[in-house]
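Asks: fold the following and give me the result.
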Amino acid sequence: MGKIKKRNRKKAFIFAAVFLIVNILAIIIVSRRETRAVDASLAACAEETKDRFEEILNGYRHSFHLFTEMLSQEIEHNPNPDDIWNYLKDMDTALAQIEGKTFDGVYMYYKGRYLYSWDTPYSQYEQTGYDATQRPWYKDAAAGGGEVVFTPPYKSYANNYILTTISQMQPDGETVFAYDIRMEDIQTLVARQNFYENQQILIYDENGTVIGSTVPEYLGDNLYGTFAGESTDSSEKFLQFRERLGDSLKELESAEGKAERVSIGGRQYYGCVLGDGGFRFMILAPQGSILKKTAEIWLVPLLVVELLLIYVLASISRGQHNRELREAYVELGQTQKRLEIALSMAQKAAAVDDLTGMMNAKSFRKELLHVLSTLEEEEHGILVMLDGDHFKHINDEYGHNVGDEVIKLTAQMIIGRIRTVDLASRLHGDEFAIFIADTCDYEVARKIMADINFSIAKEAQKRNMPALTLSSGAVVARNGDGYATLFKAADEALYKAKETHNGDFSCAETR
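Replies: Next up is the predicted model:
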């Protein structure tokens, strides 16, 4: 009896050792995969932020080119400095109407004089000994040798926004055009980026001045402890953040473009810094948010390893006492349950369109066939196919990032204008489909489509983005109708509606 107990203890020890070793190896392997996934994910987020930031800067450059073109033509036809000064004051109102919030004034150095668009008397500049050629905007333009340059951004504490100056030395080697820009679009960009829960995003220049942050109080403060532009005390909140960040900032910047795990105020974060063109883009995300985001990389493999390991050990131990065998089966059943949950989550994710969160085409087809099979003889529904008008123009004019935002807004408006008993799907691109239950009245479908188009236009205007109209074709569906037949009829109706490319509605002929 004692030998049996001793043998069982030895076997239990061996099983425990094997279980531990295999799990350690699995964790090491999965951790490496997860590390690569984190690195790629954070780098992609920083790269996306950088690309959208560059789009905004290009917009600022475009505004400046418009200004220089107008001013150059005026100087060519009327070179008198006094007349140019008056022209600048007239231009101020026109540019403010064109550019909106980004515009904050124009000025220049021309024929030895400082000319500007605002109403401040020149005597005020004379009293302070103002020398335009010694100002950063003039010096930076001179150093740029004819290139369009940005001065280091700074915060206007009187108006609480970030300013930069775009300037350019003209071919005569003396005249400089300058244009003040409010960089509010940068803060809007940061506020709209949503990569991880409780993330922090900071955009700062080479001097450390923060020009964009998920924490608005950080704007204008300096990560390096010195200030570009106006000198002021850092906010207490930013000082605390900078103190918690400590040496982690150097670690992140020295590993530029790669994810690093750092400690900030005693909490573990993953961070990444990407630099480009005198600006840096920092992404900080709590470790828990990252693990949640990359769960598919490590959770399912570990569950599979655990399942296989328990199964193998249980098979080897089949001759052991019934109680031990039952315990192994219970543990195996629990593991299988966890794996089933993980598999169910994966299947659910596979049925959803990644961009909009709507059903994808495959899951919509499955759900529609199920609904059609359950309809009674007297019950009906309406299948509506929707297609965006001029969506290619939006992509070409504003870029694919804006195009994606337009598609997401469109999906939100579609879902918000139908009932929970109805179905909605993004088929692909700018094509959608909805199924309106319990009706055969085309007027109901027509009113729903009119409401969707009106809501898209209203919300797009509110968000300052291009609106997409949806043309639509509808067909009544009954029990026994085939999926392909319905979609063909709806598509033919949609083809008629698309003739105007202006959100028209058409219905199939009565069947």
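
Asks: rest of the way, CA atoms for contacts and neighbours
Replies: Noted.

Asks: I figured T374 hits N479, correct?
Replies: Yes. Contact criterion Cα atoms under 8 Å: T374 and N479 qualify, at 7.2 Å.

Asks: quick one more, to check against the first:
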Amino acid sequence: FNFPYLSPEAVWRAQMTDLMLPLVLGGSFLFFLMWKIRQLAIAQRDLSVIAATDSLTAVLNRGAFSMLVEAYLEQTRKQEQTRSGALLIIDADHFKSINDRLGHDCGDQALKLIAQAIKGQLRGSDIVGRIGGEEFGVFLPGVDPSQSWVVAESIRRRIREMEFSPGGRPCPLSVSIGGTSFTGPITYEEIFSAADRRLYTAKSNGRDQVSFDPAGTSPAPAPGVATVH
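Replies: Sure thing, here's the model as predicted:
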């Protein structure tokens, strides 16, 4: 500053303003910048969730489901840990007939109910996703074969007991479930193929039942409960 007509006090105020103004403005700008970064991070997280979620049923989509299961199995192999678990493939019975008779809106409603019923029988650590038009996948980490069968049967029974009456017209729902368990290193492709074969067996033998792989020690079904093959 070189203003000889200014008083010493005015010069001091001008100097302080010159020093403090950038700090004040810089602090405000920094706060604004950090706030925008946080908003962008939240938006990115929300977009990631949306990208991984099936928009109809609010469970994971096929890509996200397979990625998470593969990551779990790969981590288990790398750590050379002996962990058990199971994969279930759940198929809505006669779903095409529901769409043809009642319309796609009713079919969508049925899928939402089935997804809710599946989630209601699972733990927080279990993974569920929609892996096809009317197919769902469930991964059960850390469970033994008998526990896996119990979960599968509880899902089947819960869906069979649900009331679904679109437009006042009763429409019973049921699912066929194929499952496989593992107790050692395995790939996603291997367990998916095994579970898919068991699903084919369940559908071929009349649907509305659980078919578990021979490695699983399934308890004997009670009277009235679907036969396990």
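
Asks: please state their TM-score.
Replies: Put the two chains on top of each other and the TM-score (TM-score structural alignment, normalised by the length of the second structure) is 0.74; 194 aligned residues with a Cα RMSD of 2.7 Å.

Asks: before we move on, back to that, the more surrounded of T374 and N479 of the first structure?
Replies: Set T374 of the first structure next to N479 and count neighbours by other Cα atoms under 10 Å: N479 wins out with 17 against 12.

Asks: tell me the contacts of the counterpart of R83 of the second structure in the first structure?
Replies: In the first structure, R83 of the second structure lines up with E379, judged by TM-score structural alignment. Applying Cα atoms under 8 Å, 6 or more residues apart in numbering to E379 of the first structure gives the contacts D438, T439, R478, N479.

Asks: grab the nearest non-local neighbour of L95 of the first structure.
Replies: In space, and not counting its chain neighbours, L95 of the first structure is closest to F103: 7.0 Å by Cα to Cα, 6 or more residues apart in numbering.

Asks: my bad, F281 of the first structure
Replies: I203 (4.7 Å).

Asks: what about that neighbour, which helix or strand?
Replies: Assigned by DSSP states H and E, I203 of the first structure belongs to strand 200-205.

Asks: quick one: that strand to chain centroid distance?
Replies: From the chain centre to the centre of strand 200-205 of the first structure is a distance of 15 Å (Cα atoms, centre = their mean, to the nearest Å).

Asks: for whichever helix or strand comes after that strand, packing partners?
Replies: Next in sequence after strand 200-205 of the first structure, counting helices and strands by DSSP H and E, comes strand 210-213. Packing partners of strand 210-213 of the first structure (3 or more Cα pairs under 8 Å, 6 or more residues apart in numbering; DSSP states H and E): helix 184-192, strand 200-205.

Asks: so the match of R83 of the second structure, which of the three states?
Replies: Using DSSP: H, G, I helix; E, B strand; the rest coil as the criterion, the local structure at E379 of the first structure reads coil.

Asks: and it, how far is that from I436 of the first structure?
Replies: The spacing between E379 of the first structure and I436 of the first structure, counted by Cα to Cα, to the nearest Å, is 12 Å.

Asks: cool, and D185 of the first structure?
Replies: According to Cα to Cα, D185 of the first structure and I436 of the first structure sit 40 Å apart.

Asks: more neighbours: those two, which one.
Replies: Per other Cα under 10 Å, whichever of D185 of the first structure and I436 has more neighbours is I436, with 22 against 18.

Asks: that one: what secondary structure?
Replies: Put simply, I436 of the first structure is strand when judged by three-state DSSP.

Asks: show me what contacts it?
Replies: Neighbouring residues of I436 of the first structure by Cα under 8 Å, 6+ apart: G381, I382, L383, V384, I418, V421, D422, L423, A445.
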